[in-house]
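Chemist: Next comes the sequence, and after it the predicted model I'd like to discuss.
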Amino acid sequence: MTLTQEKPLPPSPAPKSGVPVIRRNGETTPFDSSKISSALTRAFLDVEGTDAGASSRVRAVVAGLTEAVELALMRHAGPDRALHIEEIQDQVELALMRGGHHAVARSYVLYREEHARARAAEATDPTSEKQPKVRLADGTLTPIDTDRLKRVVGEACEGLAGANSEQVLAGTRKLLYDGMGAEELDQAPVLAARALVETDPDHSFVSARLLLDRLRREAFGALGLTPPADHAELSGRYPEYLAAYLRRGVDLGQLDPAMAEFDLDRVAAAIKPERDLDFGFLGLQTLYDRYLLHSGGTRYELPQAFFLRVAMGLALREVDREERAIGFYRLLSGFDVMCSTPTLFNAGTTRPQLSSCFLTTIPDDLPGIFGAISDNALLSKYAGGLGNDWTPVRGIGAHIRGTNGVSQGVVPFMKIANDTAVAVNQGGKRKGAVCGYLETWHIDVEEFLELRKNTGDDRRRTHDMNTANWVPDEFLRRVRADAEWTLFSPDEAADLHNLYGDEFTTAYRAHEEAAARGERKVFRTVRAVELWRRMLTMLFETGHPWITFKDPCNLRSPQRHAGVVHSSNLCTEITLNTTATPDAEEVAVCNLASVNLARHVGAGGLDREKLARTVRTAVRMLDNVIDINFYTIGSARRSNLRHRPVGLGLMGHQDALFTQRIPLASDRAVEFADESMELISYHAISASADLAAERGRYATFAGSLWSQGVLPIDSVELLAATRAEGELELDRTTRLDWAALREKVRSQGMRNSNVMAIAPTATIANITGVNPSIEPLYRNLYVKANMSGDFTVVNPYLVRDLAERGLWDPVMVGDLKYFDGALGQIERVPAELKELYATAFEIDSRWLIEAAARRQKWLDQAQSLNLYIARPSGRELDALYQLAWVRGLKTTYYLRSQAATKVEKSTLVTTDGRLNAVAPVTVTPAPACAIDDPECEACQ
């Protein structure tokens, strides 16, 4: 067959104009995809011979690869963002590997390495006339200061046993070229170091310190100050810097003028610049990109100033505000506890919206619905995550009195709420995020289950909104009995919305009887187990709706006397009352922080005294948020000031287990979850009671479970009273003196209606360098993608253990990549390490539920609990979620499952670290509220 008779080839992508490409000699030329096509063709010719040039197969492959490379490059390119020739070649290399063209890729790699070595040798030859120069802002060229480069890299590697300064310098030299910009020169050693993270995780700290060098010069320059020569010089410069920093922030209208009224000498003396060295690269880059204050993109806030700004912002109304600010600063900068992202964004600023989560109930009328959507926009604007209770809105076919028509149901309004969340993207800092909740008896529940499907009428889909089922116990009983279940429209069964426990069951059965008599116009009867199967099927296929349990949330709520919990929040850890009546509308608000357990354990277990101190201070910080907070809507302010709820949680649970050498899938891990949460619960409740003695009780304390001496551990019995035999199986063991605390709460009262909730902590865990929340280890080696880029993540505990046994080498790195970061199939790894470092999909999720159940008994709110399942089946999912119900959990979060296809096994090591490892792909999509996979970050 001749070439003209063959199937036409796909057209090559048209070259993009306006995107500059920086050549190695510093020249800039327009991007031209035809050059990529030519390079790929030459690579195939080198491997497959000259006959490949006439092959339509090769031409088609080259066209496809060229398009893939171009698409990857254009995601971040533009007229103001030049591409470097090395970046283009990296993408070509990656495209070849992804396409399975390994021989061609190998040839291409060897070609690049050969030329890179030649360039590096020439660049370091002082006699070479081609020694690279850097282009300054005014356009002049000056020789690169190689002595300073060596000094900075050496300082960055100091004290890190696994860091190799020579390798970092060698990698940096590969990136140098004549005429490169000053910013590119700053970035070169950072990229060189991060490419070595997979060889030893200490290089993550090296990368962070190199970024810190750049940040110091940027921040001091922005304030008109001479930058310190190195980190050692910074210590003596902080008082000078701090005064200039605060003046600049106030002048820009970004910082509250009251911040400049502190005794700056006193607070500056408390700053610990050495704590900057505790950041890993992911943490500091995240801080740099998203948290540090800037003007026109130029950062003027250093990390310790950032922590001090948050601490001072939270201490503004304290009597001895300097003393309190110093105490808060020490906790934050030491990574002992971390506030949620909205608090970190906005504390100390002129718009201190510090709260994390907002819960609303949507009323059943047009003004109320669109008023609630407007509230969503206002709350989301300043970084709040939203939970909407949609149950009151009448269903499809319900009568509309005003028009004598019929309702289109709840779904079209949820679509509008979805689009509003996309439009209001929290000031460009991150996506707006909302979760819609619906009770299982709502007539529209079957349509609700399909909201996240990618097929069907797109006008009845919410691709960006999270969804969750609000499931009453009666439904689970019907499932277990294989009985029928009746769906109603809330305009005909409005009382069900505000009932729970036995009262709900009685009323629900009465509505069924009324429907049987023909007294209900809109209803439908289904087999309960079939609806349950659809719920689990959709959860597996789309990741939504999540399964949350109405009755445990209400029966154990300390605020039962003040209202009903109608939903959880964006991440299923908040369980607060909401109302939708015009005369008593309340939008529930919660303010979050998380204790870093990794900083409170040693090989011998928990440091109980330190944990007690941390928790007491953290509760005080959270209580301060309520009074300082900037409220965008009045109903949120009224609710927060009346009830004063806070949510203290935890993170670094997996790290704490590693430190103690406890495998997560073990009885010892379940006991540790119980013990650690009991301590946090005890001291959090005690701290709130002490604040009540100092500052006064919250307004609705009288009549609460607290006022009756019923603490969270006691409220388990309230749930048990409504469950039949076998419906609640939960260990009730206690270790501390709870009787004394009950009496203290009764006599002193509580400052806060709620004090504990375990949030996902995705981003703040990145900042502090620990595993998020209560999550199991995701992988031992993978690439994490978020708004700040792609980051190689290696389990440092594993690396240490393998290195001690002489097993950490390039072969082990390759094996970890091949087996998706899991140790199970790597024969030379000892069995005890496989058990200790088992990853999320190697662990039976029943262990996660057992640990969560032990924590839940101590919590007055809930926890963001992800479940993982390697080989999903209907039987397995049913058993998992029924176990969660029987163990008394209030909520669950994402179900994560592995894809059927395997990930690419690239063994490339490149200059930017992006190809060093590959993140496993799951069929469950990342949360709509999240940028970080696989965690939610809207609350954190």
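Modeler: Happy to help now that I have it.
Chemist: all contacts plus neighbour counts: C-alpha atoms, from now on.
Modeler: Noted.
Chemist: Other residues contacting stretch 660-673?
Modeler: Applying CA atoms under 8 Å, 6 or more residues apart in numbering, the external contacts of stretch 660-673 come out as 601-605, 654, 657, 776, 835-838, 843-844, 847-848, 850-852, 854-855.
Chemist: Just the buried residues of that stretch, please?
Modeler: Gln660, Arg661, Ile662, Pro663, Leu664, Ala665, Ala669, Val670, Phe672, Ala673 (16 or more other CA atoms under 10 Å).
Chemist: These in helices, which ones?
Modeler: Among the buried residues of stretch 660-673, the subset assigned to helices under DSSP state H consists of Ala669, Val670, Phe672, Ala673.
Chemist: Among the contacts of stretch 660-673, name the buried ones.
Modeler: Buried among the contacts of stretch 660-673 by 16+ other CA under 10 Å: 601, 654, 657, 776, 835-838, 843-844, 847-848, 850-852, 854-855.
Chemist: let's bring in a second model and compare:
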Amino acid sequence: MTEPATAVSPTAPKPSPTVRVLRRDGTTSDFDAGKIAGALTEAFVAVEGDSAAAAQSRLHPLVSDLTEQVRAALTRHAGPAPVLHIEQIQDQVELALMRGGYHQVARAYVLYREEHAAARRVTTKSDDDTAPALTVVGNDGERRPLDWTRVCTIADRAGSGLSDVDVPAVLRELRAGLYDGMSAAELDEALVMAARTFVERAPEYSQMSARLLLDTLQREALSFVTGEPAETDQQQIRVHYATYFVDYVRRGVELDMLDPELATFDLQRLGDALEADRDLAFDFLGLQTLYDRYFLHHDGKRFELPQAFFMRVAMGLALREDDREARAIEFYRALSSFDFMCSTPTLFNAGTTRPQLSSCFLTTVDDDLNSIFQSYRNNALLAKYSGGLGNDWTPVRGLGAHIKGTNGTSQGVVPFLKIANDTAVAVNQGGKRKGAACAYLETWHIDVEEFLELRKNTGDDRRRTPDMNTANWVPDEFLRRVEADEKWTLFSPDEVPDLHDLYGAEFAERYRHYEAAAQRGEIRVFRQVRALDLWRRMLTMLFETGHPWITFKDPCNLRSPQQHAGAVHSSNLCTEITLNTSADEAAVCNLGSVNLARHVTAEGIDHERLERTTRTAVRMLDNVIDINFYTIPEASRSNLKHRPVGLGLMGYADALFAQRIPVSSPEAVEFADHSMELVSYHAIAASSELAGERGSYTSFDGSLWSRGILPIDSLRFVDEARGRDAELDYSSTLDWDNLRERVRTQGMRNSNVMAIAPTATISNICGITQSIEPVYRNLYVKANMSGDFTAINPSLVHDLRARGLWDEAMVADLKYSDGSVRAIDRIPDELKELYATAFEIDSSWLIKAAARRQKWIDQAQSLNLYVTGASGHTLDALYRLAWRSGLKTTYYLRSTAATHVEKSTLRGTDGKLNAVSAQLATGKPTDSTASPGTTASPGTTASPGTTPAPVSACSVDEPECEACQ
């Protein structure tokens, strides 16, 4: 095989001569598509064994088509006078081969490129220390010679202490992309991009990339705060961090971005507590996410360094503590160590002049125009400051219902949901992330069948909500009828108003009463359907569109500690919050998550550390309630009265890896049980201790807590309501009797204490797996609003290195296997079991583990389920198992049909800084919702090599999930 992309075919098309190719030696030449055609021909010949002459006529049509694909992709978004690097061209050739299904040819092409790259590294090694004869345009507009010594020093510092990082290789990659007259900012970006190129080879390059970005951030922040140009290194940062911090707070107050109260802290004491080297703990995705969307900035200049960011959040949560500095330091240490992380709204806004810190808001929309349009206003105000919304629309009368005021008939709930959808899109949270809402409807509502189709990408656009999530609020009575294959009656809520607030046996009795009334002609609007048919439609729509999610009304209410204060009418955007709502109370929840990976070793859970973290976390979350900026009175009224918080978990898969426990095993189920029991015990104890210090929440009397009934005890209410037919586990290991008595006599500070959120963003910040999720892929491209990032499982890489199996061929095999290790023969069976990906495990294991957690949780958990080639029978079995196991909610159903890993190369598609290269490599504009490895939108797929088509489930990394965390 000859050097890729060098042979010439006179018949290949040639684009405009204004397109130039940057060669590895720094020279440029006209782009010639004939060289691509020649390289493709030789690649096929090398694999298939034909002679060039024999293959020429046979391959000509195929090669011409592939060449045109490459040419079109490279030039589509190239601009008026583009310069294409030769590596970009070769990446696109690989992509074209993979799109065509020529995997063996592409694999050989990858390995051949690597062989030649290795040879070039040997022949050019002597040039590594020679400074390129280039100039750089500084921020002042002056052109100066490139300071290659400084560049090398920065790269050496970034790679220091990181194993398997080849700094000279990064510098060689950088040299290939430099050009004369580039700006200083472009040089910084190019250095980061050069390191990121190697992330797929070793996870440590992600840390190196983060450190290179950190160097840029440090110079940017220090220059802004001091007003002078800043050149620094980590040693100087250690010395000057405290001084910088004092200046940072004062400057933030001057700019009206930080609460002036922060300036009254003992800033020197807090600055001295900062641990500068914790800045080095980030991987690239985590730091880039913070840089793009979390760090404070003015006129486009970031002036908040990572430890200042964590301390700002800690100070914002300690404002009303007696010893503010001591508590701020305690909170800071929990955050900066990644032991615990607050939710995104808290990280955005704590310590600022608008401290809207709460994550989730739940509302009920009443059946009148004033309430409906007030709900739109409330949604806009709540979403403006980063809140995720869950709206209960069940009370709104259905299609065909009588309107007394006009003597007309209703158009139903669907037209109003369309307006709610557009409101969520219009209010995009200041550009930090998309507005997000979820509409809930009970299964007996007359409009439920239209509700099921809201996310379809066909039909009347006026009756579709493409940007809003939807969820079914399902009573037990419906599922009993599904199992018995009986009829189910749909009603308009204006004729059956009390069904909305009823659950359990009372709901079932009243529901049968209304069915009898309908048969007697006493109810005007109703329709009977076969329950099983409706259930099948629910599952079909869930599979085809990812919505509506399936959530269970009765266990949410039967186990609610606040039964005496009202009913739970819905969950939230991410299905983990289960709080009461009414016309005058909008439920609010304040979220944060314990990083389980930081509390587990190969020997098991570090009980003492987990207890310490949990107690600190509950205090921080409780403080949110009093400090919070409330945008509507219904939210303030509810939150101050009931004081709910939601402490959750993340890094579950990482914790399993550390203990060598496969997710699809009884040991994983036991670990889920025991770890959640510990968090539950310490969280409840912490809230009770806060009640002793600060007093119980206002509505404590009459709650399950006040009767000594803890979440583990409320399981029996579900069991009893289902005639002892539920599949529940009551085992425990801790001294719950003592805690029951303490709660009963001492009280509780918070009506609700636990909820497991998706942690879509904060897990990225901490560099761990999301929430309670299994690992999605071992190598893939992860998307968020900061761009696309190569994600690689460091635990797998560590194990493969230990066995001498980590090499370029393994990287290629992982790409071609969609990040799965199952089909790679060289990998031992025990590693295949441990590192099985989400779509390779039976989701019943996820349900079993979730059921064990649910017995300890007073709210719910965001539980995603994964299916491959699902049948109706499979989905039916999974969701009935979830119901019988006592789960309160489920979240997304994900399918392999909607997601594919970029197989050609992960290089050049990685992240926001490389947006131009990403466009060239994919042939389409970079878009965080249309990236390799994720669906472009809920209705289309952006999988490389396929034509956009309806998907069968939602994206794995859909940015809306960030509205919870």
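Modeler: Yep, that arrived. Keep in mind that this is a model prediction, so the values were computed, not measured.
Chemist: quick revisit: in a markdown table, list the ones in helices among the buried residues of stretch 660-673 of structure 1 along with distance to Arg460 of structure 1.
Modeler: Listed next are these as a markdown table, based on distance: CA to CA, whole Å:
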| residue | distance to Arg460 of structure 1 |
| --- | --- |
| Ala669 | 44 |
| Val670 | 42 |
| Phe672 | 45 |
| Ala673 | 42 |
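Chemist: any idea which of these is closest to Ser906 of structure 1?
Modeler: Relative to Ser906 of structure 1, the closest of these is Ala669; by CA to CA it sits at 34.6 Å.
Chemist: In structure 2, what sits opposite that closest one in the alignment?
Modeler: Using TM-score structural alignment, the partner of Ala669 of structure 1 in structure 2 is Ala668.
Chemist: go on, Leu169 of structure 1?
Modeler: Match for Leu169 of structure 1 (TM-score structural alignment): Leu171.
Chemist: and the gap between that match and Gly26 of structure 2?
Modeler: If you measure Leu171 of structure 2 against Gly26 of structure 2 using CA to CA, to the nearest Å, the figure is 15 Å.
Chemist: The two: which is more packed in?
Modeler: Under the criterion of other CA atoms under 10 Å, the comparison of Leu171 of structure 2 against Gly26 puts Leu171 first, with 20 against 15.
Chemist: check the fit of the helix or strand that contains that one onto structure 1 and give the mean distance.
Modeler: Using DSSP states H and E, Leu171 of structure 2 falls within helix 167-177. By mean CA distance after the TM-score superposition for structure 1, the fitted helix 167-177 of structure 2 averages 1.6 Å away from its aligned residues in structure 1.
Chemist: how about the helices in the stretch 501-650 of structure 2?
Modeler: All helices of the stretch 501-650 of structure 2, identified by DSSP state H, counting those that start in this stretch, fall at 504-519, 531-545, 553-558, 607-627, 633-642.
Chemist: the inter-axis angle of the fourth one versus helix 633-642?
Modeler: Regarding helix 607-627 of structure 2 and helix 633-642, their directions subtend 130 degrees when assessed with axes from the mean of the first three to the mean of the last three CA atoms, to 10 degrees.
Chemist: Please apply the same query to the second one.
Modeler: Compare the direction of helix 531-545 of structure 2 with that of helix 633-642 by the same axes, to 10 degrees and you get 110 degrees.
Chemist: From the contact counts, what lies against helix 531-545 of structure 2?
Modeler: helix 476-484, helix 872-884, strand 893-895 (3 or more CA pairs under 8 Å, 6 or more residues apart in numbering; DSSP states H and E).
Chemist: again, only this time at 10 Å
Modeler: Secondary-structure packing of helix 531-545 of structure 2 (3 or more CA pairs under 10 Å, 6 or more residues apart in numbering; DSSP states H and E): helix 448-451, helix 476-484, strand 487-491, strand 549-552, helix 872-884, strand 893-895.
Chemist: now the third one
Modeler: Using 3+ CA pairs under 10 Å, 6+ apart as the contact criterion, the neighbours of helix 553-558 of structure 2 among helices and strands are strand 469-474, helix 476-484, helix 504-519, helix 711-721.
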